[in-house]
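Participant: what shape does this take:
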Amino acid sequence: MDALFNPRSIAVIGASKTPGKIGHAILTNIVKYGFRGRVYPVNPKYDEIEDLKCYPTVLDIPDEIDLAIIVIPAEQVPKAVGEAGAKGAKVAVVISSGFKEAGRADLEESLLEYARKYNIRILGPNIFGLCYTPKRLNATFGPQDVIPGSIALVSQSGALGIALMGWTIVEKVGLSALISLGNKADIDDADLLEWLRDDPNTSVILIYLEGVKDGRRFMEEARKTSVKKPVIVIKAGKTRRGMQAVASHTGSLAGMDSVYNAAFEQSGVLRAGSLEEAFDWARLFSTKKVSKGENTIIITNGGGVGVLATDACEELGVKLLDPTEDLKREFMAYMPPFGSPRNPVDITGQATHVEFEGAIDVAIRKDIINNIIVLYCQTAVADPIKLAEVLIKANKSTDKPIVAAMIGGEKVSEAMDMLKREGFPVYPTPERAVSSMAAMIKWSMKRRVL
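Facilitator: Reported below is the predicted structural model:
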């Protein structure tokens, strides 16, 4: 598996000079994203591509090959896998489609026969590739400029995975890895969990899942992983029609949703209800923090958003701390007489970034407080950019999880972009901030008993 993420040399079988061809996009991404190893295009039609010498077959390359990327018609893939294996490649990434998902299970089995003969692992087929940012490896036909970070995204859907690559760039979400699984003929979610569990560059694993091959092994690897880092799953195929769609999409058996829910609960997996929710949670987990307890405080400059957050906390089981009289007095130093030192701590619309900073500092210093939720409504007196600077500084000064929700106009959007670039978990609504904190608390408590 290490050759998949840390190859010294790559052969692109089916590389192309023609823009718009998948073989051209993958080779270009590998080269221009800055892969530091050796790259060998393979295509008998060309002498060179992208200023790289091109070889008729992988067997003609005068070097050892760790990783083979295969982008040729499905009927030619089994032979190409055999040649890559004969050359000593340890992993073949099969981009090509037209296998089990298209009714050609026989072709997929032929591919696996060659793989078994030469002891070569297979990622795919029917995938868009993989990306591992610590090694500057982007072997996909998706967007080129993936932002480095600590979130590993595993997707059984190719089109969805490519779309999410673009979305993470727009939303300033940093990725450590992005792996497309497709038909999972060989390498599956459990294999990736086993490797990513010990990857120091990954702090959270997010999986788009349609079905699993070996439920028992998936649960075991997920449990072992969840002790070390969170595993978030978006499970598709919850309904009868959804299960039918899964079967036609990747040939997977979706299985009963209630069975998956029970398995996820037992293994410590966090199941997200949507893509938005999954990435919201991942933003917080990418800070690599762990909650030490359930006591949560809300600090807000708006009563309304405080009430919304309180409702969300009640619905999601987030325990709001009842402040002691001494703690109330400390919070009161940062609010006018008509503010509220209860929880939510309402420092009112008169608060500037200075009052926010003071109240947040109290929450950080008090051991009884484990988690901090900051809510901001744009006002004329509180500069959102200055508040963003306060939040970044506070987040770096403590191991307590901190999230924020910011509501307002253009300047608030600018402040939120600033926070995202710094890896601070910020959201456009209080409910999304609370949902993320609820996931953090649930995982932090659950990992203790796995």
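Participant: C-alpha from now on. contacts and neighbour counts both.
Facilitator: Fine.
Participant: give me the neighbour count for residue 418.
Facilitator: For residue 418, the count of nearby residues is 18 (other CA atoms under 10 Å).
Participant: got the contact list for the residue lying closest to it once chain neighbours are set aside?
Facilitator: Among residues not flanking residue 418 along the chain, residue 388 sits closest, at 7.2 Å (CA to CA, 6 or more residues apart in numbering). Going by CA atoms under 8 Å, 6 or more residues apart in numbering, residue 388 touches 415, 416, 418, 419.
Participant: and of those residues, the nearest to residue 224?
Facilitator: Of all the contacts of residue 388, residue 224 sits closest to residue 419, with 32.0 Å by CA to CA.
Participant: next step: the contacts of residue 388 restricted to helices.
Facilitator: 415, 416, 418, 419 (DSSP state H).
Participant: any idea which of those has the most stuff around it?
Facilitator: With neighbours taken as other CA under 10 Å, the top of those is residue 416, carrying 24 neighbours.
Participant: that residue is in contact with residue 406, isn't it?
Facilitator: Yes: Residue 416 lies in contact with residue 406 (CA atoms under 8 Å); the separation is 7.4 Å.
Participant: could you also give me the structure for this second sequence? I'd like to compare it with the first:
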Amino acid sequence: MGDIRSHRRTADDYAKAFADLEPPLSRKAAIVEASRCLFCYDAPCVEACPTSIDIPRFIRGIQTDNVRGAAMTILDANILGGTCARVCPTEILCEGSCVRLDQDHEPVMIGALQRYATDYLFERGEQPFTRAPATGRKVAVVGAGPAGLACAHHLARLGHDVVIFEKKPKGGGLNEYGIATYKMTNDFAQREVDFLLSLGGIEIRHGVVLGMDVHVADLAEQYDAVFLGIGMGGTNALRIEGEELDGVMNAVVFIESLRQAADKGELPIGRDVVVIGGGNTAIDMATQAKRLGAENVTIVYRRGVEHMGATGYEQEVAQTNGVKIQLWAAPVRILGDGGRVAGIEFEYTRLDERGTLALTGERFVLPADQVFKAVGQNLVAADLNGSAERLAMAGSKIAVDTDRRTSMPRVWAGGDATGLDQDLTVVAVEDGKIAARSIHSFLAGN
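Facilitator: This is a model prediction of the structure:
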């Protein structure tokens, strides 16, 4: 990709482009914002939070300057509350349910207040949790993403020892490798992992691949229980002509490279970039391409704005960064020149009388020297090698019950690979908590 690699900006430009999207609240601003909370008895914001954080209680702590207590309330319910404060779609969860939204059209800034409280605790390097007496039980957790980390931390607090098997060199999962850099700055994902591990009783073994180095059935025999938080390691293909051309990339792969890059100016970025997809990954990819120096960035989605997986807020972020969003168009082929991508042809789409997506026959071409695919991820079958026949599946995902138990004895699962709910960090954390409680009950003989 040499012809599109270019240092188009200075180091200061890159630093500004990938600084915090939303700066943290000051102490004064946090106290003022906390005073707007009505402290509802049957708070709808709590009902809207997948991890059921006692939001009025932690906001009361900020209002009374008991920030440590506020952080404890958050982290007791959601150990990754610092990340969730930064990346949760609060506009459709807690803030979207805030009573203030109906009264004065401005909800309490719950996400910003949550970040203020958790940052306060992390900056002091304090570990507020303690472990229960050792139980002598050992649990294997596969995947150091949000679901696995939450499960491990909860089990460790209950006195169990946990070994996490992780294929990548760092823990954190998508928090470390898959979220837009401007949402998670200053190596926050690793600081959060370090905080979680400082509780004790949790060991992470890196470079271990499920289905190759370890197998689910073997872990179930060697450990008292197993939790699978393996996520969605594969990426969907467009399955169109030209997909193999140089310059066509998976968005998740590029975002991972961007998050790990010491020098963002070394990353290959085109002048005319097209991103295929309508979810948060597409938004993150497009916005970051623009901030890296791409001149023209267009997101193309096959349906309407109301069908996009990305929230209205995320769409606004992209558009305010200069990204164009083209709706009702599906890619039909990628055009090449000398083995490199030169453009991409689309066909307009519509919904027919049955509500099914249909092609109209009318086509257009967008120039492109780089195309990013953000059309979803999938469970890698090889990860379950040797165990798939014993794990019941729900479609393409692992089937679990309400306690996150799988069909295999002593094996639980959660997070994106189970797909019980939205693919959100906060949902994965709750899956890990629910599974940990169920595992603890099982180990206690209940």
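Participant: any idea what the TM-score is?
Facilitator: After superposition, the two chains reach a TM-score of 0.27 (TM-score structural alignment, normalised by the length of the second structure), with 208 aligned residues with a CA RMSD of 7.8 Å.
Participant: circling back to that earlier point, can you put the ones in helices among the contacts of residue 388 of the first structure in CSV and add distance to residue 42 of the first structure?
Facilitator: CSV is the format used below for those (distance: CA to CA, whole Å):
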residue, distance to residue 42 of the first structure
415, 47
416, 45
418, 43
419, 44
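Participant: between these, which is closest to residue 441 of the first structure?
Facilitator: residue 419 (21.9 Å).
Participant: quickly list what's touching both of residue 416 and residue 406 of the first structure.
Facilitator: Common neighbours of residue 416 of the first structure and residue 406, counting by CA under 8 Å, 6+ apart, are 426, 427.
Participant: ok but residue 100 of the second structure is inside a helix, no?
Facilitator: Yes: assessed by DSSP: H, G, I helix; E, B strand; the rest coil, residue 100 of the second structure belongs to a helix.
Participant: and residue 415 of the first structure, how close does it get to residue 78 of the first structure?
Facilitator: Residue 415 of the first structure sits 52 Å away from residue 78 of the first structure, going by CA to CA, to the nearest Å.
Participant: for residue 285 of the first structure, same thing?
Facilitator: Using CA to CA, residue 285 of the first structure is found at 40 Å from residue 78 of the first structure.
Participant: more neighbours: which of these two?
Facilitator: The residue with more neighbours, out of residue 285 of the first structure and residue 78, is residue 285; 26 against 20, by other CA under 10 Å.
Participant: the more buried one against residue 204, yeah?
Facilitator: Yes: Residue 285 of the first structure lies in contact with residue 204 (CA under 8 Å); the separation is 6.2 Å.
Participant: mind listing the strands for the stretch 151-300 of the second structure?
Facilitator: For the stretch 151-300 of the second structure, strands defined by DSSP state E, counting those that start in this stretch occupy the ranges 161-166, 202-206, 225-228, 234-235, 248-250, 272-276, 296-300.
Participant: leaving out sequence neighbours, find the closest residue to residue 436 of the second structure.
Facilitator: Closest to residue 436 of the second structure by CA to CA, 6+ apart is residue 151, at 5.1 Å.
Participant: so what's that neighbour up against?
Facilitator: Contacts for residue 151 of the second structure (CA under 8 Å, 6+ apart) come out as 141, 227, 429, 431, 432, 433, 434, 435, 436.
Participant: what is the neighbour count of the fourth one?
Facilitator: Using other CA under 10 Å, residue 431 of the second structure is surrounded by 30 other residues.
Participant: check which helix or strand it maps to.
Facilitator: helix 425-443 (DSSP states H and E).
Participant: among the strands of the stretch 151-300 of the second structure, which is nearest residue 12 of the second structure?
Facilitator: strand 296-300 (21.8 Å).
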